[in-house]
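[1] Would you be able to build a 3D model of this:
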Amino acid sequence: MDRLCAGLSAGGVLRGVLLAGRETKPMSRRYTRRGTALLLVLTLLVSMLGAALPVMQKSGAASGTFATAYTALLEKAPVAQADLERDPYGLCRLVVTGYGGKDYGAVAAAVTDGLAILQYDTPLAARKAAVQLAQDGATAEPDSLCQLETDTNLTGNLCPWAGEMVGTTAFCARRQIPGHRVVIAQIDTGFMLDHPALQGRLVSDGIDLSGDGRANAAYDTRQRGATYWHATAVASVLAGNTDENVKILPYKVVRFGTDTCTASAVLATMEDAVAKGARVLNMSLSTSQNRAGFAAMMDKAAALGVAVCCSAGNVGAQISNRYPSALPQAITVSAVTADKTVAGFSNYGDLVDYCAPGSHITVATMDSGGAPAATTASGTSLSCPYGAACCALLLSLHPDLTLDQLNALLQGSAEDLGDPGFDPIYGNGLLRLDNLTQTGTTGNLTYTLTLPEGTLALTGTGDGADYDRAAATPWALWAEELQQITVADTVTGLGNFTFSGCQNAVFTLPETLQRLGAYVFENCKGLHTITLPRNVVQVGTGAFSGCSDLTVRGWRNTPAPRAAAAAGAAFLPLGCVHNYVCQILRPTDTDPGSLTYTCAVCGDTYTEPYAEPQVLGSGSCGRGVNWTCYATGQLEITGAGRLSAYSSSAAPWAAYADTVSSVFIGQGVTGVTGYAFADMRRRFCLPGSCNRWRAPLPF
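    As a prediction, this is how the structure comes out:
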């Protein structure tokens, strides 16, 4: 799968202790390391943040089976921390992929889908078990530590520029597509759960899988420093750049009094979050070890369509072996400044998918007394949640987006920075959600799809393309989300299945349409009224099938009434496209004669003075039977006898099929044979058989 990308940056990144290898992307240029100090700035929280925000839930979220087993495992761990540089097996714990069921003396285990975390009594027991597990074909790696990077704080002010830069502010203001609920699982330190910036945005008080044994993900109010407000800062970026329908599920994996967490805790958290239905994971952490374990968990997340957003790291160097950010399933985000240049602290390289603001970002925190506050911070920990917010907003438009579709949207709307196309500094470019426009062609027309408004416009001259099914249209993915569809007045035809399934859209159609294809509005359940212009001459089969409570407004003597009847819809006539039939009353001694025109559809009539009509053609059409076709549209058949049979040859008036609007048959004509009028392409009328000049009736 192609790599995805995301992110912004803030107070810091959980950094791996060791380094390892990863899949690579093509690099377009080399990067000269820039030395720029990280900035973390504390300021008092603006008092208005506490007002008018709803109260969040206070109950903790129950852990899943794997997370519960992992929590029990930690209770049997002989040590909570260890010097892993001295002994990589110091935590007495293994992360095993391809696990077959043999634990070789483990005192506790947490197992899910071929991934196992095994706890042993001693480092030696873990080391021996790793050898035996490898002989069984499994990959057994010692559990490792991830470290939180922190820096100095400076006073700063709230700055909306970052949301404007990535377009999340414009996205939320412009959206017309109703938002679906999306949960972002944030894996981090402890949270200040009652911070005003987070009110109403948390799914619950969260889960602690750090080994501290807490009932929720709350931070320790007795401790201060960036280690303890990191999660609150990141969460405020997530909350501040998404709609209310996007919620945050807090996970605490960093133990109190430390700036590290174990890779096994992160893996257990990822599994639990995916099991709980989170669609986005936000992780500002990494390690140089446990690649196999993270790869297995990332595969599981990807299979379920979960976007995993990771920070690139704050070392300011080319790093290619940080996990999970270096894995191909991750959306890895580097940091840029307000002027869209790379931040000096941001890592770079082929692991980077996108970039986002990460320098001097105003975030939520707590002051030295434990009260809510705000800080200006820098780091890829803050660029990462901008990426997660972008993913969540797109998923809120369409929760069934696949990771490939999500990445295509992110990449298609990203602003290219640096070298053209992908480069190792900015990845695929700056994340932007204010430029979500898709254009293309359909037949002779051009279409423009705009998100998050959910509008579709067809422009150009001529007809759109025919499709063999609804799923074949270029906008099929967004059919149910479309809110407004507009067709330009230069469009003359809409092909088969064009708007099939656009059930919530309101349509604006021109009066230039001449053809509506089959199933063109199939299952458009939000279509309650439609006006068909008078020049529509074709409405295909099932054009309105599945449309409930539909009223068709249109003109008599067009396909509109028949289309309405076929759909079981009401028909509201706007008028009649008259089909006038001429009755020729020749002069007599007492009557000067006249040409009387009567609409065969609605009965409208008018009379003109008699003038001998032009004869277009005439001749014999049977023994004793003759025909005459007039320019007035009348085909007159007179004489005494039966018409000739025309089953194997065309009737003599076939050349005037486009002209004939009425057929008058004299009283002496005793029979009309089959196929006599088979080639008539216009609607025409026949008079009654008793009187030659009886008012014509619809044929």
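[2] from here on, contacts and neighbour counts on C-alpha atoms
    Will do.
[3] can you give me the end-to-end distance of stretch 348-366?
    Stretch 348-366 has an end-to-end distance of 31 Å (Cα to Cα, to the nearest Å).
[4] just the helices in this protein please.
    65-75, 123-135, 161-166, 168-174, 226-240, 263-275, 291-303, 380-397, 403-413, 559-567 (DSSP state H).
[5] Most tightly packed of those helices?
    Mean neighbours per residue, mean count of other Cα atoms under 10 Å, is largest over the helices of the chain for helix 380-397, with a mean of 31.
[6] Which elements pack onto that one?
    In terms of contacts (3 or more Cα pairs under 8 Å, 6 or more residues apart in numbering; DSSP states H and E), helix 380-397 is packed against strand 182-188, helix 226-240, strand 246-252, strand 280-283, strand 307-311, strand 331-336, strand 354-357, helix 403-413.
[7] Please give the structure of this sequence too, so both can be compared:
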Amino acid sequence: MRSLRLATTFAAVVLAGVVPVVAAPSASAETRRDRQWYLKTLDVAAAHKITQGSGVVVAVLDTGVGKHPDLDGQVVDGVSLAAGEGTSLTDNDGHGSSMAGLIVAKGGNADHLLGIAPKAKVLSVRTGAGRTGMGKTNIPEGIRWAVDHGAKVINISAGGKLEDGGPEAVKYALDHDVVVIAGSGNVEQFPAGSGVIQPASIPGVVAVSAHDRDGNVWSGAIGGPEVVLSAPGVAIPAVSAAGGGRVVGYYESTNGTSNSTAIVSGAAALIRAKYPDLPAKDVIQRLISTADEAGAPGRDPQYGYGRLNLVKALTADVAPVAANPLLQSARSSGQAASAAPEAGEDSLGPALRLAAIAGGAVCLLLVVVLVLVLALRRRRA
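    Below is the predicted model:
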């Protein structure tokens, strides 16, 4: 779910199997780090003084993760659930590698990219060989596999219409204290009116939309009532890793809810590193309760609860919640429905039922008294 605008300044892999080198910096005065405008918007420098994500594993369910200097040592070999040959470290499309870079790229000098959580690790779960045909069943299977292999955050910058098993897989993750974050989808890839794609639309998932440098919602993002957060997703540079005949270097500018999803996953990794004992439900609560209000008041279809505020999510005093806040509204409506009487059932509320019982008792007592009075009169007569 990523749209490329420019793909320049690449370097070729010299020999197969050799760790690739990055292209020389461009002659422009603007560095690649400068192009990561969202680092300043989110004040990532301040966030990194608090934590950089050490000890947290983020599963990336995508096209695999290839080799790139900015990802060296950052990626854990997971599993390939895609048809055909390849491992989780095979990326013939490039999408999964780019998402991994947004989350855990190591940084370095100004011409290397810096991830939101550079001390975290990405667990690569290859759910498809390309952005099309990601596998209607592979994503649910990938969620379960990631949960069982140590992921604390699951990033899904892909999706569509899943087969049966999506809601159950998400519930499995939530029940095992794992935060699931997915993109709302791009209008370029999905028909108009299709709504937020799965798994982002599944209750309990942090569904992410995209905004630009000015904080305006990206016109290419799919909106809907399931959107939870908005994050930077426009004009985002990304790594171009080895695989699929690509040269190794960088995409200078990409657009998509894929990008914003990966950025929120990085934010979740920082929260989990700062608060290692914090349950997933409270990680989600931190993300949504500290978001900057945008769009219509409250939760709206474009921004959800608002724009990601990374530093506030790490530092604010947020009270714990009893349940996943993304499930509370659904549970409330479900409870209301179950409490509503069916046709033929007693429709009185508890207070009315109590009053009715009391009234009946009083009537019965009056009848008994009247019977006794009449009986006494007859005896006297």
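[8] could the helices and strands packed on helix 380-397 of the first structure be laid out in CSV, adding distance to residue 391 of the first structure?
    Listed next are these as CSV, based on distance: least, Cα to Cα, whole Å:
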stretch, distance to residue 391 of the first structure
strand 182-188, 9
helix 226-240, 11
strand 246-252, 11
strand 280-283, 7
strand 307-311, 7
strand 331-336, 10
strand 354-357, 12
helix 403-413, 7
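[9] Residue 165 of the first structure is nearest to which of those?
    With Cα to Cα as the criterion, residue 165 of the first structure lies closest to strand 354-357 of those, at 7.7 Å.
[10] hmm, back to that, turn the helices of the first structure into TSV, including distance to residue 328 of the first structure.
    Below are the helices of the first structure laid out as TSV (distance: least, Cα to Cα, whole Å):
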stretch	distance to residue 328 of the first structure
helix 65-75	25
helix 123-135	25
helix 161-166	23
helix 168-174	25
helix 226-240	23
helix 263-275	17
helix 291-303	9
helix 380-397	16
helix 403-413	12
helix 559-567	50
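[11] Ok, which of those comes nearest residue 609 of the first structure?
    Proximity of these to residue 609 of the first structure was assessed by Cα to Cα; the nearest stretch is helix 559-567, lying at 33.4 Å.
[12] Aligned counterpart of residue 134 of the second structure in the first structure, please.
    Counting by TM-score structural alignment, residue 134 of the second structure corresponds to residue 261 in the first structure.
[13] and that match, how many neighbours does it have?
    Residue 261 of the first structure has 30 neighbouring residues, counting by other Cα atoms under 10 Å.
[14] you'd agree it is up against residue 252?
    No: applying Cα atoms under 8 Å, one finds residue 261 of the first structure not in contact with residue 252, separated by 9.4 Å.
[15] intersection of neighbour lists for the two?
    Taking Cα atoms under 8 Å, 6 or more residues apart in numbering as the criterion, residue 261 of the first structure and residue 252 both touch residue 210.
[16] before we move on, back to that, contact partners for the match of residue 134 of the second structure?
    With contacts defined as Cα under 8 Å, 6+ apart, residue 261 of the first structure is in contact with 145, 146, 147, 210, 253, 254, 255.
[17] how near is the nearest residue to residue 417 of the first structure once chain neighbours are set aside to residue 94 of the first structure?
    Excluding the flanking residues, the one nearest residue 417 of the first structure by Cα to Cα, 6 or more residues apart in numbering is residue 429, at 5.4 Å. Look at residue 429 of the first structure and residue 94 of the first structure: by Cα to Cα, they are 38 Å apart.
[18] counterpart of residue 44 of the second structure in the first structure?
    So, by TM-score structural alignment, residue 44 of the second structure is matched to residue 168.
[19] Confirm for me that its match is in contact with residue 390.
    Yes: judged on Cα under 8 Å, residue 168 of the first structure makes contact with residue 390 at a distance of 7.0 Å.
[20] Overlap of the contact sets of those two?
    Both residue 168 of the first structure and residue 390 are contacted by 242, 433, under the criterion Cα under 8 Å, 6+ apart.
[21] how close does residue 374 of the second structure get to residue 364 of the second structure?
    Noted for residue 374 of the second structure: a distance of 16 Å to residue 364 of the second structure, by Cα to Cα.
[22] thinking again about what came up before, so which of the contacts of residue 261 of the first structure is the closest to residue 238 of the first structure?
    Distance to residue 238 of the first structure, by Cα to Cα, is smallest for residue 253 among the contacts of residue 261 of the first structure, at 18.5 Å.
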